[in-house]
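J.: turn this into a model:
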Amino acid sequence: MAIDYQQLAVRIKQWAQELGFQELGITGTDLTKDEPKLQAWLDKGYHGDMQYMAEHGMLRARPAELLPGTLRVLSVRMDYLPAQAGFATNLADPAKAYISRYALGRDYHKLIRNRLKQLAQKIRTEIPELGFRPFVDSAPLLERPLAQQAGLGWVGKHSLLLEQSVGSWFFLGELLVDIPLPVDEPHQGDCGSCVACITSCPTGAIVEPYVVDGRRCISYLTIELKTAIPETLRPLIGNRIYGCDDCQLVCPENRQAPLSIEADFQRRPQWQDQNLLQLFAWDEATFLRLTEGSAIRRIGFERWQRNIAVALGNAPYQSEITDALQKARAHSSALVLEHIDWALAQQKRKSWQAANLLPRATERLVRIVQKGLPRDA
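T.: Purely as a prediction, here's the structure:
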């Protein structure tokens, strides 16, 4: 009996929604047009220390080489914006830690991969011999161009996938399959003349529309970079200790972005209004316990301390910050120590400025008052 792939595609999309995906699109495997852009990005060294990007080379644009026999890519979207995102509260208070909103709940990799496997098993009820392989940031794959080809949105000037009225607060995943399903129409949206993400990036990482210099991106600096954060970029990081959402926060398409209905993506209690000093006081055992099942654990305790030390250096002067940094010097690694000493220098400079600017301001105020007094006063 011949398989009706048109009807199967309809059922696959229904199954995807039943499994918690907000959308599923189907595309082929041809990413030839994206290879020159990928090569140019690599040639400029924008991948920084992420050597796996260069090692895999054009494999990222060739899904069929990841799973021989692949005919289609099922691209899925799952919203992750938590109900209690706390954007303004965290970014407005430099004494509090800002963590990228995607990392406030459970690590999405395992959850989405398991859902994709369940989807494949449902397809196998129709096609027992189905060959498949799920991906969630777990292999070299240009997931955003694939998602655009599958109709899920367009690649914005900040390089993230965007969809009108949906925004960009969602994860992507892919299921490679070896069946000739009908493909969806590519998304034709674009950002128009908007450059909000480019002008708002704290470190100027979006060097031109659709091109991000990963070496300057705060997400790269706080998550991917394993060595010291360049000194010139440290002041620009502010209180962002894990990732950055600025380019998404200013994007007009995110004004009506839906909230996630996934319980696992909601903010965990330990990330509710935590100030930097509280987080810096964690020992490694506490860090491992409270980041269990979280994407944050992947950076390890050393880089966690490194990032918070930078944020403490950027915070307004407090004697408590200086005391905490000095105390941590005795048991910190060389990498963390470098950032602690930088933070101490920043705090010392701010302390000096506060001590010297206040008397000057007072003297100026006195002169202004005296100048305005009557002659016989």
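
J.: all contacts plus neighbour counts: C-alpha atoms, from now on.
T.: Fine.

J.: how about Leu221, secondary structure?
T.: Following DSSP: H, G, I helix; E, B strand; the rest coil, Leu221 is assigned to helix.

J.: distance of it relative to Thr203?
T.: Distance, Leu221 to Thr203, using CA to CA, to the nearest Å: 11 Å.

J.: tell me where this structure has strands.
T.: For the chain, the strands defined by DSSP state E occupy 23-27, 72-79, 98-99, 132-135, 154-155, 161-162, 170-177, 206-208, 211-212, 240-242.

J.: which of those sits closest to Leu38?
T.: strand 211-212 (10.1 Å; CA to CA).

J.: show me what the closest one is packed against.
T.: Here strand 211-212 touches no other helix or strand, going by 3 or more CA pairs under 8 Å, 6 or more residues apart in numbering; DSSP states H and E.

J.: that one: how far from the chain's middle?
T.: Relative to its chain's centre, strand 211-212 lies at 14 Å (CA atoms, centre = their mean, to the nearest Å).

J.: one more to line up against the first:
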Amino acid sequence: MDVAQLKSDIIAYAHTIGIDSIGFTTADPFDELKQKLIDYHANGYASGFEPTDIEMRTNPKLSMSSARSIIAIAVGYPNRLPNVPKSKRGERRGIFARASWGQDYHSIMRKRLEALGEYIKSRVPEVEMMSMVDTGVLSDRAVAERAGLGYTGRNGFVINPDLGTWTYLGEMLVSIPFPPDDPIMDSCGSCTICVERCPTGALVGDGQLNSQKCVSFLTQTKGYMPDQYRYKIGNRLYGCDTCQQVCPKNRGINTQHDDIVLEPEILKPRLIPLLQMSNKAFKETYGHLAGAWRGKKPIQRNAILALAHFKEKEAVPELKAVAENDARPMIRATAYWAIGQILEDEAEAYILSRYDSEIEEVQIEMKKGLEMRRL
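T.: Next up, the predicted model:
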């Protein structure tokens, strides 16, 4: 078997199925990553969403013992929304992060990896393969970097020369010993704009992220939003793109794919209708987005915070309905808090009239609503 020719054929085929960038590396352990992960957890930066077994994360052969190579792929996604609806008084809107625009990227990437796998198997029937997208144990970014798809910037994203940071990443372990590609030797130089513009100071500065402070992570949590971050969320319903939006390497890049369909009214939705949306309606409207993976509770909480951010008085009747009728204490409590933030002193009579009928955890937020001011 001419492995070099097969590699060339795979690259050519990949571009016909919507893979924008492809690279090859060995299945050797990611020794440099191991210490970074140890420090990441020791510093309390972990989000809790990522796998915790560092050996599994850094040794590909623990996932597939026959692995000889890893094929890394990147698919660019759009970052500009056409016909973007305006957010205005009475119709304030939230926003989903760009990685959640269109069909859930896990399914988009799996389809491409499946097609790529079928092609490789048609050429080498005895090949063994294992694909991963985001939820696999390996670090997509570490694999992509070593396979030459880009270098890790200060914002922690892989910066691809053609796609910038606006990419979905995935990889495939294969039992074929392909010639590895060389990593891209580049850097952010003296640029620190992403670190400076991060809303919560979550970027450590060397490509590491303190997930506990990251707005993207915070929007996906299900509990109460910590006080110091409530006004940092802005109108974000899911995720945060600030460190990518300000990156100079992303200028002029806006990759399009036919299977990434943009729906402006869904991706930048009106906030008030979200507050009392049923589970069924939420799944029907947003279930196809990656941003819906945690369910409607975080989205509804974030919508309430966004209304407080906008000081949206027109939303107060709806917020009162949520505060008085929602069965979930955290949602009721956040609604009371938002009413206090929007109406300020005018909210006191209403909140005090409801105070004794509420449980203690809700009462705590009712007090905050009257006492706390924008941080």
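
J.: just the TM-score for the two chains, thanks.
T.: Here the superposed chains carry a TM-score of 0.86, computed using TM-score structural alignment, normalised by the length of structure 2; 345 aligned residues with a CA RMSD of 2.3 Å.

J.: re earlier: turn the strands of structure 1 into JSON lines, including mean neighbour count and distance to Ala361 of structure 1.
T.: Below are these laid out as JSON lines (neighbours: other CA atoms under 10 Å; distance: least, CA to CA, whole Å):
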{"stretch": "strand 23-27", "mean neighbour count": "24", "distance to Ala361 of structure 1": "59"}
{"stretch": "strand 72-79", "mean neighbour count": "25", "distance to Ala361 of structure 1": "50"}
{"stretch": "strand 98-99", "mean neighbour count": "24", "distance to Ala361 of structure 1": "33"}
{"stretch": "strand 132-135", "mean neighbour count": "20", "distance to Ala361 of structure 1": "60"}
{"stretch": "strand 154-155", "mean neighbour count": "24", "distance to Ala361 of structure 1": "50"}
{"stretch": "strand 161-162", "mean neighbour count": "24", "distance to Ala361 of structure 1": "49"}
{"stretch": "strand 170-177", "mean neighbour count": "23", "distance to Ala361 of structure 1": "49"}
{"stretch": "strand 206-208", "mean neighbour count": "18", "distance to Ala361 of structure 1": "39"}
{"stretch": "strand 211-212", "mean neighbour count": "18", "distance to Ala361 of structure 1": "43"}
{"stretch": "strand 240-242", "mean neighbour count": "26", "distance to Ala361 of structure 1": "32"}
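
J.: higher neighbour count, Leu221 and Thr203 of structure 1?
T.: Ranked by neighbour count (other CA atoms under 10 Å), Leu221 of structure 1 and Thr203 place Leu221 first, with 25 against 20.

J.: what residue of structure 2 matches up with the more buried one?
T.: Matched to structure 2 by TM-score structural alignment, Leu221 of structure 1 sits across from Leu218.

J.: I'd assumed Asn210 was in contact with its match.
T.: No: counting by CA atoms under 8 Å, Leu218 of structure 2 sits too far from Asn210 to count as a contact (11.2 Å).

J.: centre-most residue in structure 2?
T.: Geometric centre of structure 2, nearest residue: Gly239, 5.0 Å, by CA atoms, centre = their mean.

J.: what residue in structure 1 is paired with it?
T.: Alignment note (TM-score structural alignment): Gly239 of structure 2 maps to Gly243 of structure 1.

J.: for its match, give me its contacts.
T.: Ile99, Ser100, Ile218, Ser219, Tyr220, Thr222, Ile223 (CA atoms under 8 Å, 6 or more residues apart in numbering).

J.: same check, this time on Leu370 of structure 2
T.: Trp337, Gly340, Gln341, Glu344, Asp345, Ala347, Glu348.

J.: filter the residues you listed down to the buried ones.
T.: Buried members of those, counted by 16 or more other CA atoms under 10 Å: Trp337, Gly340, Gln341, Glu344, Ala347, Glu348.

J.: spatially nearest residue to the equivalent of Ile120 of structure 2 over in structure 1, not counting backbone neighbours?
T.: In structure 1, the residue equivalent to Ile120 of structure 2 is Ile123, according to TM-score structural alignment. The shortest distance from Ile123 of structure 1 to any non-neighbouring residue, by CA to CA, 6 or more residues apart in numbering, is to Ile12 (7.1 Å).

J.: over to Gly170 of structure 2?
T.: With CA to CA, 6+ apart, the residue lying closest to Gly170 of structure 2 is Val133, at 4.6 Å.

J.: counterpart of that neighbour over in structure 1?
T.: Match for Val133 of structure 2 (TM-score structural alignment): Val136.
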